[in-house]
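Chemist: mind folding the following:
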Amino acid sequence: MTNLAPTAEAAAGRPAPPPRRRGGRGARRGRRTPLLFCAPFMVLFAAMYVAPIGYAAVSSLFTVHRSGLGLTAPTKVFDPLGNYAQVFGDREFLSSLGRIALFGVVQVPVMLLLALGLALLIDSRSARGKGFFRLSGFVPYAVPGVSGALIWSFMYSPQSSPVNHLLEPLGLHIPFFGGGAVLWSVANIVTWGWTGYNMIVIYASLQSIPAEILEAAKMDGASAPRIAWSIKIPAVRGALVLTAVFSVIGSAQLFNEPAVLQPVSGGSVSSTFTPIMSAQAAVAAGNYPYAAAQSVVLAVLVGVVSFFFFKATGERSRA
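Modeler: Got it, this is the predicted structure:
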């Protein structure tokens, strides 16, 4: 039964005090618990990413001055625009940016189309040995990038290239390190190494498509190519966008493959072949602020491209 007796406060004509909130301290502890779990990540993220970026940005605001005879130690002078003016006037660095832009425009779509095609083939019902093909496609990614570049340097070498030895009876010769071909020789190594990784990402996304939708399309008389084009490819749009952004960022960070090919390229791969190699050359010369300015410019450009790419793909998805 409900107790309808008036309280002492009501009988005395005083308003009853508001009810106490239970678990005040417990609620605050509950709100702090996620922060405690996130703290290790936040500390490592700040130490390994935010702090180096901030240090590079601050270092880029100084220029290195050396005496004419080189008898005194170089000094740093605060010059906020000096390094950036030099960056945008550096033809070699601008050429490396254009080279990487061309690399990304051609190599990234080709690699993702190959990865998408392989993922669709493995996902098809008639496919046999899916585990073997997934593993064989992923093996090149498991090979370290430097080791893979060393293998391909042997394949490209004018003295030991087995490809040119096989083509020699036909009177054919592929100049892998020619002026117009060396960039695509590097692109071939990157495509060989990363297609399998992107294939696995896209294939995992294909597995999330409900089987009922595929069965309904098949009962309606849709062919396998029609199902792939109208159902599977739109369903993996998010995976394609993700792999495309990662590939664009990876293209901007291209370093291992051209650096390994440089000693055997006969001068086709210079020390400023890519923006990262150009920054590394500035570090080797002891000009750390200029290398920092190059890195900041590259990071800003990659961020802008990624932002507009996400925005464009997001608007298409809503449309």
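Chemist: please make it C-alpha for all contacts and neighbour counts, starting now.
Modeler: Will do.
Chemist: so what's the nearest residue to Ala282 once chain neighbours are set aside up against?
Modeler: Nearest residue to Ala282 in three dimensions, chain neighbours excluded: Ala291, at 5.3 Å (Cα to Cα, 6 or more residues apart in numbering). Applying Cα atoms under 8 Å, 6 or more residues apart in numbering to Ala291 gives the contacts Ser60, Ser278, Ala279, Gln280, Ala282, Val283.
Chemist: of those residues, select the buried ones using a ChimeraX command.
Modeler: If you want just the buried ones from the contacts of Ala291 in ChimeraX, going by 16 or more other Cα atoms under 10 Å, the selection is:
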select :60,278,279,280,282
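Chemist: I'd like the structure of this one too, to check against the first:
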Amino acid sequence: MLARARAPYAFLAPALVLFAAFLAAPILYTAYLSLWKVKVSGLGLGPDARTEVWAGLGQYADALSEPDFLASVGRVALYGLIVVPVMLGGALLFALLLDAGRTRIGPFARISIFLPYAVPAVVASLLWGFLYLPRVSPFVWVLEHSGIGAPNLFSSQLVLYAVANVAIWGGTGFNMIVIYTALRAIPSELSESARIDGASELQIALRVKVPIVRPSLIMTFVFSLIATLQVFAEPMNLKPLSNTISTTWSPLMTVYRDAFTRNDIHSAAATSIIIAVATFALSFGFLKLVGNRAFGQES
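Modeler: Next up, the predicted model:
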């Protein structure tokens, strides 16, 4: 009897050990590092010139008052206002088109929509980066020979949209699959009843299907929100191709600069904790705001 009671814990033990070793312990160590700072004496030379001293919450205050970090937060907020609605709107549209009985989308079109998600973010960023460069982009060549002026997507006014385009291109397919899976679980009798009552395909989509898959829409929104706050690969890989993307373009790029360029691991740790807390607060707050209305129908 005792062995049977311990069996579930034996099965959970490997996952718990991995969670503690590779997730919980690094988080605790990062929080510990964020409470210290390096004090430099003299010119910073010699074995005792750099010492660690207790900083308390001073690193957090410095991070929250740093202009570069605050500018990166505002930049990513605008980036999210572009990426999240466009990406989820496109994913919902494609999912509804795939689910509609009268719309015939072949296997090639389905694979074409989902395939960008299978491309790693680093590869996708470099691919789009070279498509943006005027000297090597085939699109720029076609536009110029057609008498149409090609915009410089790496300009300071358009670089935000250039980075957002990479994220939209790569994330729409994944969100489409999530929403489409939820649509396939809807009983066909609901759509048939609405169709018999004279509802059009558009009315069926907006008044029958979309309300039912609302939990999936909320889930994809939370995933997209987290990915937006943690954007790193796209601007980091586009940065060598343009001088309009700074080393602090996004909050995670600020962490990378502090840790690996300035060699200030304590400031990077504090900024990382701030990003993690902000991500948790926004995700949890959004779920609390819409959770009862969205998931109440399933209880």
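Chemist: that older thread, okay, and which of the contacts of Ala291 of the first structure map to helices?
Modeler: Members of those lying in helices (criterion: DSSP state H): Ser278, Ala279, Gln280, Ala282, Val283.
Chemist: the second one pairs with which position in the second structure?
Modeler: It stands for Ala279 of the first structure. When the second structure is aligned by TM-score structural alignment, Ala279 of the first structure is paired with Val255.
Chemist: all strands for the stretch 1-150 of the first structure, in order.
Modeler: Listed in chain order, the strands of the stretch 1-150 of the first structure (DSSP state E, counting those that start in this stretch) span 62-65, 75-78.
Chemist: adding mean neighbour count, write those out as CSV.
Modeler: As requested, the strands of the stretch 1-150 of the first structure are exported to CSV (neighbours: other Cα atoms under 10 Å):
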stretch, mean neighbour count
strand 62-65, 18
strand 75-78, 12
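Chemist: for those, which one sits closest to Ile151 of the first structure?
Modeler: Checking the strands of the stretch 1-150 of the first structure against Ile151 of the first structure by Cα to Cα gives strand 62-65 as the closest, at 39.9 Å.
Chemist: what range does the closest one cover in the second structure?
Modeler: If you align by TM-score structural alignment, strand 62-65 of the first structure falls on residues 36-39 of the second structure.
Chemist: quick revisit: Phe176 of the first structure: which of the strands of the stretch 1-150 of the first structure is closest?
Modeler: Closest among the strands of the stretch 1-150 of the first structure, using Cα to Cα: strand 62-65, at 39.0 Å.
Chemist: grab the nearest non-local neighbour of the match of Ala279 of the first structure.
Modeler: Ala268 (4.7 Å).
Chemist: the one you found matches what in the first structure?
Modeler: Superposed on the first structure with TM-score structural alignment, Ala268 of the second structure falls opposite Ala291.
Chemist: Gly303 of the first structure versus its match, what's the distance?
Modeler: Using Cα to Cα, to the nearest Å, one gets 18 Å for the distance from Ala291 of the first structure to Gly303 of the first structure.
Chemist: same deal with Val64 of the first structure?
Modeler: Val64 of the first structure sits 28 Å away from Gly303 of the first structure, going by Cα to Cα.
Chemist: same deal with Glu212 of the first structure?
Modeler: 40 Å.
Chemist: over to Ala56 of the first structure?
Modeler: 16 Å.
Chemist: more crowded one of those two?
Modeler: Relative neighbour count places Ala56 above the other of Ala56 of the first structure and Gly303, with 20 against 13, counting by other Cα atoms under 10 Å.
Chemist: contacts only, for the closest residue to the more buried one other than its chain neighbours.
Modeler: Counting by Cα to Cα, 6+ apart, Ala56 of the first structure lies nearest to Ala292, which is 5.0 Å off, once chain neighbours are set aside. When contacts are counted by Cα under 8 Å, 6+ apart, Ala292 of the first structure touches Ala56, Ala57, Ser59, Ser60, Ala279.
Chemist: Ala292 of the first structure falls within a helix, correct?
Modeler: Yes - counting by DSSP: H, G, I helix; E, B strand; the rest coil, Ala292 of the first structure falls inside a helix.
Chemist: and the helices in the stretch 201-319 of the first structure, which stretches?
Modeler: 211-219, 224-227, 233-235, 237-252, 256-261, 275-284, 288-318 (DSSP state H, counting those that start in this stretch).
Chemist: among those helices, pick out the one with the most neighbours on average.
Modeler: Neighbour counts averaged per stretch over the helices of the stretch 201-319 of the first structure are highest for helix 256-261, at a mean of 22; criterion: mean count of other Cα atoms under 10 Å.
Chemist: give me the mean distance between that helix and the second structure.
Modeler: When the second structure is superposed, helix 256-261 of the first structure averages 0.9 Å from its matched positions, counting by mean Cα distance after the TM-score superposition for the first structure.
Chemist: matching residues in the second structure for that helix?
Modeler: Mapped onto the second structure using TM-score structural alignment, helix 256-261 of the first structure covers residues 233-238.
Chemist: now stretch 100-119 of the first structure
Modeler: Against the second structure, stretch 100-119 of the first structure falls on residues 76-95 (TM-score structural alignment).
Chemist: list the buried residues in that stretch.
Modeler: By neighbour count on 16+ other Cα under 10 Å, the buried set for stretch 76-95 of the second structure is 76-77, 79-80, 82-84, 86-95.
Chemist: can you check stretch 112-119 of the second structure too?
Modeler: Judged by neighbour count (16+ other Cα under 10 Å), stretch 112-119 of the second structure contains these buried residues: Ile113, Phe114, Leu115, Pro116, Tyr117.
Chemist: surely the last one is in contact with Gly171?
Modeler: Yes - at 5.8 Å, Tyr117 of the second structure and Gly171 qualify as touching, with contact defined as Cα atoms under 8 Å.
Chemist: tell me how many other residues surround the residue in the second structure that Phe154 of the first structure lines up against.
Modeler: Under the alignment (TM-score structural alignment), Phe154 of the first structure maps onto Phe130 of the second structure. Per other Cα under 10 Å, the neighbour tally for Phe130 of the second structure reads 15.
Chemist: how big's the offset between the strand or helix carrying Phe130 of the second structure and the first structure?
Modeler: Phe130 of the second structure belongs to helix 121-132 when elements are defined using DSSP states H and E. Here the mean offset of helix 121-132 of the second structure against the first structure after fitting is 0.8 Å, by mean Cα distance after the TM-score superposition for the first structure.
Chemist: perfect, that will be all.
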